[in-house]
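In: The sequence isn't on hand, but the structure is:
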């Protein structure tokens, strides 16, 4: 009789692997944002980056959200494929578009707390960068307090990162 359990081991990959994947994701996102921003400039006839600034930020937010939503609903982004990490729901099933969107919104917890605080306090850019880097280290290490070693935004979104290497 076939098992009702998914074919996926639901343990979290090591923190160093998840963070290496996170860094690689940032490199890939640089290319995505560069191309999307170039397209925005071409279509809006923008002459400099501050022209239509708020519309540009909203557009890039949506473009990045579509990238993550599309790939997460299929199991993994390009960086996650490289590092053999899959994103699934709490039961080990593929994400729905709605759950992928929720995960995307909650993943902004990697950046928003320090950026909001430093903006409100009028902190200079170099100190903002230091606060952001410190927060990333803290947020990543908070996963050690989760029972399954998941990032807290994953727990709140009902998702989890799992090892995607093929079973021997």
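Out: Ah, there it is. Keep in mind it's a predicted model, so treat the numbers as computed, not measured. Numbers count the residues shown, from 1 in each chain.
In: from here on, contacts and neighbour counts on C-alpha atoms
Out: OK.
In: Spatially central residue for this structure, please.
Out: residue 107 (5.3 Å; Cα atoms, centre = their mean).
In: Run through who's touching the helix or strand hosting it.
Out: Here residue 107, judged by DSSP states H and E, is contained in helix 97-107. With Cα atoms under 8 Å, 6 or more residues apart in numbering as the test, helix 97-107 has contacts from 65, 68-70, 72-73, 153-154, 156-159.
In: Pull the distance from the host helix or strand of residue 130 to the chain's centre.
Out: Assigned by DSSP H and E, residue 130 belongs to helix 125-141. Relative to the centre of its chain, helix 125-141 is centred 16 Å away, using Cα atoms, centre = their mean, to the nearest Å.
In: What residues sit buried inside it?
Out: 128, 131-132, 135-136, 139-140 (16 or more other Cα atoms under 10 Å).
In: Name the SS class of residue 160, please.
Out: strand (DSSP: H, G, I helix; E, B strand; the rest coil).
In: And here is the other one:
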């Protein structure tokens, strides 16, 4: 689909979802390193405060990962592999504050399901996974409400994903 306002191709929803799956594997490696360092620093203590601390550290590490790449080159490794880039309107580079806002808004993929599970006391892994799956599908469908097929968090943050052409071999 051609985006006439920006003059650039918008990656398909399918391509963006596939990129996110690839991103999850890359992020898993980054988060595993963060967990290992956290457990080393805390002596692998298991008290609730340390468990909450680990979640907070993972939230910050994940934020640092995305915000760094979005503000630096406009794409993570997965986004580069799938030839897409995050930009502001007018193809401008994404500033730090907007990247942080986009990161927080992107929790819309998971947060409603997690809050619902917490509110209704849902704890079984199967039910939590099902709730998260429904939330992911619902969030993905927000792209079909936008004429440019941008996800809701991009629309709200004022950012957009654009396709990057293949590099020509010379």
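Out: Sure, I can see it. Predicted model only: the values in this text are computed from it and were never measured.
In: As TSV, the buried residues of helix 125-141 of the first structure with distance to residue 91 of the first structure would be great.
Out: TSV is the format used below for the buried residues of helix 125-141 of the first structure (distance: Cα to Cα, whole Å):
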residue	distance to residue 91 of the first structure
128	38
131	35
132	32
135	29
136	27
139	24
140	23
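In: Quick check: buried residues in stretch 38-55 of the first structure?
Out: By neighbour count on 16+ other Cα under 10 Å, the buried set for stretch 38-55 of the first structure is 40-41.
In: ok, residues contacting it?
Out: Under Cα under 8 Å, 6+ apart, the answer for stretch 38-55 of the first structure is residue 56.
In: For it, measure first residue to last.
Out: 14 Å (Cα to Cα, to the nearest Å).
In: next one: stretch 147-158 of the first structure
Out: Where stretch 147-158 of the first structure begins and where it ends lie 14 Å apart, using Cα to Cα.
In: ok, back up a step: in strands, which of the contacts of helix 97-107 of the first structure appear?
Out: Members of these lying in strands (criterion: DSSP state E): residue 159.
In: Filter the contacts of helix 97-107 of the first structure down to just the buried residues.
Out: Buried subset of the contacts of helix 97-107 of the first structure (neighbour count, 16+ other Cα under 10 Å): 65, 68-70, 72-73, 153-154, 157-159.
In: I'd say residue 11 of the first structure and residue 165 touch.
Out: No: the criterion here is Cα atoms under 8 Å, and residue 11 of the first structure misses it with residue 165 at 11.8 Å.
In: Surely residue 87 of the second structure is within a strand?
Out: Yes: using three-state DSSP, the assignment for residue 87 of the second structure is a strand.
In: need the contact list for it.
Out: 74, 93-94, 159-162.
In: got it, and residue 109 of the first structure?
Out: Contacts of residue 109 of the first structure by Cα under 8 Å, 6+ apart are residue 153.
In: Show me what it lines up with in the second structure.
Out: Counting by TM-score structural alignment, residue 109 of the first structure lines up with residue 108 in the second structure.
In: what about the longest helix in the first structure?
Out: helix 15-44 (DSSP state H).
In: What range does that helix cover in the second structure?
Out: The aligned range for helix 15-44 of the first structure is 13-42, by TM-score structural alignment.
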